[in-house]
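# below is the sequence, then the predicted model.
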Amino acid sequence: MKARSTILRIVGAALGTGALTWVAMGGVTGGTGPENLATQSIADEGPGYAVEDFSYPNADKILAEQKIKLKSGNGRILLAECTGAPELMEVFSHQNEKVCFRVTGDKGYLSLEIPAVFGVKGNNYAAQVEMSAGTEQKTFNVDRNAWTAVGETADGQGRDFMLLEIRTSK
């Protein structure tokens, strides 16, 4: 008799649990059960992904005010106010006089356009500048903490060179 009583308790508990689940799910007459939930795509409603295009911040404003076209980079070479501080890299051009950059991190990259560049003063980073005169492109290594002749001053023909890229490393 004791075994029969235990079996009846187990079956009763199982039936009770099933009944509660059925009621909670809304039964067969509708309600909030999974078969009655409306499905909708949340991809159209959620926020979009942030895609970094590495464009230089405020580039249009800088171009309008300073005639320096800053395109893109990795954020490690930044336009800075020329204060004469030794940690700044200085670029000299006939159009802009002096343009300064602050370099941070282990490796820096900046794509830009500064016309008629003729000299660069390096800082404590190893640096290279990529320049062009017409269709010819040329890379110049910039001396650390010293002036380096680039562009027209390093060209036997004295042509104007456009600064296109700056790359730095520790």
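Received, thanks. The structure displayed is predicted, hence computed values, not measured ones.
# from here on, contacts and neighbour counts on C-alpha atoms
Noted.
# show me where the protein has strands.
Counting by DSSP state E, the chain has strands at residues 69-73, 77-80, 88-93, 97-103, 107-114, 117-121, 126-133, 136-142, 147-149, 162-169.
# got those as TSV, with mean neighbour count and distance to Lys2 columns?
Putting the strands of the chain into TSV (neighbours: other Cα atoms under 10 Å; distance: least, Cα to Cα, whole Å) gives the following:
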stretch	mean neighbour count	distance to Lys2
strand 69-73	19	81
strand 77-80	19	84
strand 88-93	23	91
strand 97-103	18	85
strand 107-114	20	80
strand 117-121	23	97
strand 126-133	20	89
strand 136-142	16	95
strand 147-149	18	100
strand 162-169	21	84
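# take a look at this one as well, against the first:
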Amino acid sequence: MKARKAMMRTGGAAAAAGILAWAAMASGVGGGTTSEATSMKAIADESPGYAIEDFSYPNADKILAERRITLKRGDGNILLADCGSATDLLEVWDRKNGKTCFSVSGPSGYLALEIPAVYFVMGNSYNTRVEMSAGTEEKTFEVKKNVWTPVGESADAQGRDFMLMEIRTAK
């Protein structure tokens, strides 16, 4: 019982000393000035900036200039790849660039982009859906796994050019 009372006294004394030290710093006593205390308070009151992920594609301007492909945003699971650099790539064929390849990872993927005049997609091991547009008309095509799937002009009775707008994948 005596030991417990001694611990309570020591703890109480330590808490009181801490409160006094804080009060002295806040009021500028003990060597600090009021302007120092004010500037410490001002810095402490400022909130940190926020990091906001907008999911925009890295180096999109450079890719547009070099390859004429507009990569807008995605979740990072569908990435532009060098054709032949890996197996299981998704291949997109268009009239301007020829073949463009994408690597796919993760359980699902999303990429918003613009590739004009797309006419075939070679599927990979993922379930893939592409969203395309011709003028104001939008169409969705299910890409078959590991085979060529006609899309855009090759699947359109009028043979119109279609722009690839989105790629979505799932395992």
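Yes, it's here. Note that the coordinates shown come from a computational prediction; the quantities given were computed from them, not determined experimentally.
# rebuild the strands of structure 1 as JSON lines, extending it with distance to Asp60 of structure 1.
Formatted as JSON lines, the strands of structure 1 follow (distance: least, Cα to Cα, whole Å):
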{"stretch": "strand 69-73", "distance to Asp60 of structure 1": "8"}
{"stretch": "strand 77-80", "distance to Asp60 of structure 1": "14"}
{"stretch": "strand 88-93", "distance to Asp60 of structure 1": "20"}
{"stretch": "strand 97-103", "distance to Asp60 of structure 1": "17"}
{"stretch": "strand 107-114", "distance to Asp60 of structure 1": "12"}
{"stretch": "strand 117-121", "distance to Asp60 of structure 1": "21"}
{"stretch": "strand 126-133", "distance to Asp60 of structure 1": "22"}
{"stretch": "strand 136-142", "distance to Asp60 of structure 1": "25"}
{"stretch": "strand 147-149", "distance to Asp60 of structure 1": "29"}
{"stretch": "strand 162-169", "distance to Asp60 of structure 1": "17"}
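# what does the helix ranked longest in structure 1 rub up against?
The longest helix of structure 1 (DSSP state H) is helix 2-24. With Cα atoms under 8 Å, 6 or more residues apart in numbering as the test, helix 2-24 of structure 1 has contacts from Gly33.
# can I assume Thr162 of structure 1 is in contact with Val117?
Just to correct that, residue 162 of structure 1 is Met rather than Thr. Yes - the pair Met162 of structure 1 / Val117 is scored as a contact, 6.2 Å apart, by Cα atoms under 8 Å.
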